[in-house]
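1. need a 3D model of the sequence below.
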Amino acid sequence: MSGQIEARLAELGVTLPQAAAPAANYLPFTRSSNQLFISGQIPMGPNGLEFQGKLGDGYGVEDGQQAARLCAINLLAQAKAALGDLDRIVRLVKIVGFVNCAPDFGDQPKVVNGASDFFVAALGEEKGPHARSAVGAASLPFGVAVEVEAIFEIA
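-> Model (predicted):
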């Protein structure tokens, strides 16, 4: 039987993918006391890497929001791999969103809303709201448009 968070994901039409293996010498997640730190996730979809490019130069805010949402889905996949049960999440503490963008692009917060809005919908009003940063970057790994990392409080 699935828990409350997985039931919300099903209502949203989201099936979590298999958690991706790290692409270099790092851990996909690490636990410290009651916190789960998840390494930055990129927009890997069912057909491979998606959203490769720059915001403000080929991609608009809505594209970036979809990329950030996909990153958030992958973060939950990592959380499930780490915890076995997403209902062990007490709350999302913080996310950091990196946006690959043109020098004059200033809508990083709007882009990262794609992840923030998804987390609130998936985790609910008590567990989903979080602190965050939205940072512009000159480039990101594999040329992706967005990368997001997360810190969860866990039981």
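
2. only C-alpha atoms for contact and neighbour calcs from this point on.
-> Will do.

3. show me where the chain has helices.
-> With DSSP state H as the criterion, the chain has helices at 4-11, 61-83, 108-127.

4. what angle separates the first one from helix 61-83?
-> It stands for helix 4-11. Relative orientation of helix 4-11 with respect to helix 61-83: 140 degrees, computed using axes from the mean of the first three to the mean of the last three Cα atoms, to 10 degrees.

5. around the residue nearest to E147 when sequence neighbours are not counted, how many other residues sit close by?
-> With Cα to Cα, 6 or more residues apart in numbering as the criterion, E147 has its nearest non-adjacent residue at 4.7 Å, and that residue is I42. Counted with other Cα atoms under 10 Å, residues neighbouring I42 total 30.

6. what does F51 give?
-> 21.

7. right, and it touches P43 too?
-> Yes: under the criterion of Cα atoms under 8 Å, F51 is in contact with P43, at a separation of 6.7 Å.

8. okay, and the common contacts of the two?
-> Common contacts of F51 and P43 (Cα atoms under 8 Å, 6 or more residues apart in numbering): 67, 144, 146.

9. if you rank those by neighbours, which is first?
-> The most crowded member of the shared contacts of F51 and P43 is V146, carrying 38 neighbours; neighbours defined as other Cα under 10 Å.

10. wait, what's in contact with that residue?
-> Neighbour list for V146: 42-43, 51, 64, 67-68, 71, 97-100, 140 [criterion: Cα under 8 Å, 6+ apart].

11. now what about stretch 110-128, what contacts it?
-> With Cα under 8 Å, 6+ apart as the test, stretch 110-128 has contacts from 5, 8-9, 12, 61-62, 64-72, 89-92, 97, 99, 129-130, 134, 148.

12. another sequence for comparison is provided below:
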Amino acid sequence: MVAGKGAQAASADRRLQDLGIELPAVPTPFGSYVETVKTGNLLFLSGMLPVVDHKPAYVGRLAGDLAVETGRSAAYTAALGALAAAKGHLGTLDKITRIVRLGVFIATLDESINQPKIADAASDFFKEVFGIDKLAVRSVIGVASLPLNVPIVIEVTFEIAI
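-> Next comes the predicted model:
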């Protein structure tokens, strides 16, 4: 929430509440790795999948099985999981001082699709929660396949207050 001159923006946790968004359960790994690692003032997240209750909520590839809007929904679901993982590690999203990097991997067919528009669903969600001044640099990469046949995986690096 953008506040008037001299006022502070609402905290990320409060912003989620104001938006009526409840984070899902903290994601759990599908293999031999951890979801989050903190080093110094950075919190790295493993590839976040669009899962609900530890099951893929979306499967297939964009421009083939799935439409762009479905890809955007999958990106949003993965972003929710990313915030759940960060909050699970930090206890609060208010310790996040910046989103440093957002990597978006999209399973596509050879045909051209609007990959940036799909990735924007995650970026726009983070902008709503943290504000435009905390937006990340971003890479969007089309790939042939992703784990569990999901259409999208996001990787996030957060800067945190220590």
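
13. what's the TM-score for these two chains?
-> Comparing the two superposed chains by TM-score structural alignment, normalised by the length of the first structure, the resulting TM-score equals 0.92, with 152 aligned residues with a Cα RMSD of 1.5 Å.

14. I'd say V150 of the second structure and V59 touch.
-> Yes: counting by Cα under 8 Å, V150 of the second structure touches V59, with 4.4 Å between them.

15. neighbours around the equivalent of P109 of the first structure over in the second structure, how many?
-> Aligning on TM-score structural alignment places P109 of the first structure opposite P116 in the second structure. By the other Cα under 10 Å criterion, the neighbourhood of P116 of the second structure contains 16 residues.

16. can you give me the neighbour number for V34 of the second structure?
-> Around V34 of the second structure there are 12 other residues, counting by other Cα under 10 Å.

17. brain fart, D53 of the second structure
-> Neighbours of D53 of the second structure (other Cα under 10 Å): 11.

18. where in the second structure does stretch 84-98 of the first structure fall?
-> The aligned range for stretch 84-98 of the first structure is 91-105, by TM-score structural alignment.

19. correction: the previous question concerned stretch 19-30 of the first structure.
-> So in the second structure, the equivalent range for stretch 19-30 of the first structure is 26-37, judged by TM-score structural alignment.

20. the longest strand in the first structure is where?
-> The longest strand of the first structure (DSSP state E) is strand 89-100.

21. and it, what does it pack onto?
-> Counting contacts by 3 or more Cα pairs under 8 Å, 6 or more residues apart in numbering; DSSP states H and E, the secondary-structure elements packed against strand 89-100 of the first structure are strand 54-55, helix 108-127, strand 131-137, strand 146-154.

22. would you mind finding the most buried of those?
-> Using mean count of other Cα atoms under 10 Å, the stretch among those with the largest mean neighbour count is strand 54-55, at a mean of 26.

23. so where is that strand in the second structure?
-> With TM-score structural alignment applied, strand 54-55 of the first structure matches the range 61-62 in the second structure.

24. how about stretch 135-147 of the first structure?
-> Residues 141-153 of the second structure are where stretch 135-147 of the first structure aligns, with TM-score structural alignment as the criterion.

25. please compute how far that stretch lies from its chain's middle.
-> In terms of Cα atoms, centre = their mean, to the nearest Å, the gap separating the centre of stretch 141-153 of the second structure from the centre of its chain is 15 Å.

26. next one: stretch 141-158 of the second structure
-> In this view, stretch 141-158 of the second structure has its centroid 11 Å away from the chain centroid, taken as Cα atoms, centre = their mean.

27. and the end-to-end length of that stretch?
-> Using Cα to Cα, to the nearest Å, one end of stretch 141-158 of the second structure lies 20 Å from the other.

28. quick check: the gap between the residue lying closest to P116 of the second structure once chain neighbours are set aside and I106 of the second structure.
-> By the measure of Cα to Cα, 6+ apart, the closest residue to P116 of the second structure outside its immediate chain neighbours is V140, 6.7 Å from it. As for V140 of the second structure, its distance to I106 of the second structure is 7 Å (criterion: Cα to Cα).

29. need the overlap of contacts for these two.
-> Overlap between the neighbourhoods of V140 of the second structure and I106 consists of Q115, taking contacts as Cα under 8 Å, 6+ apart.
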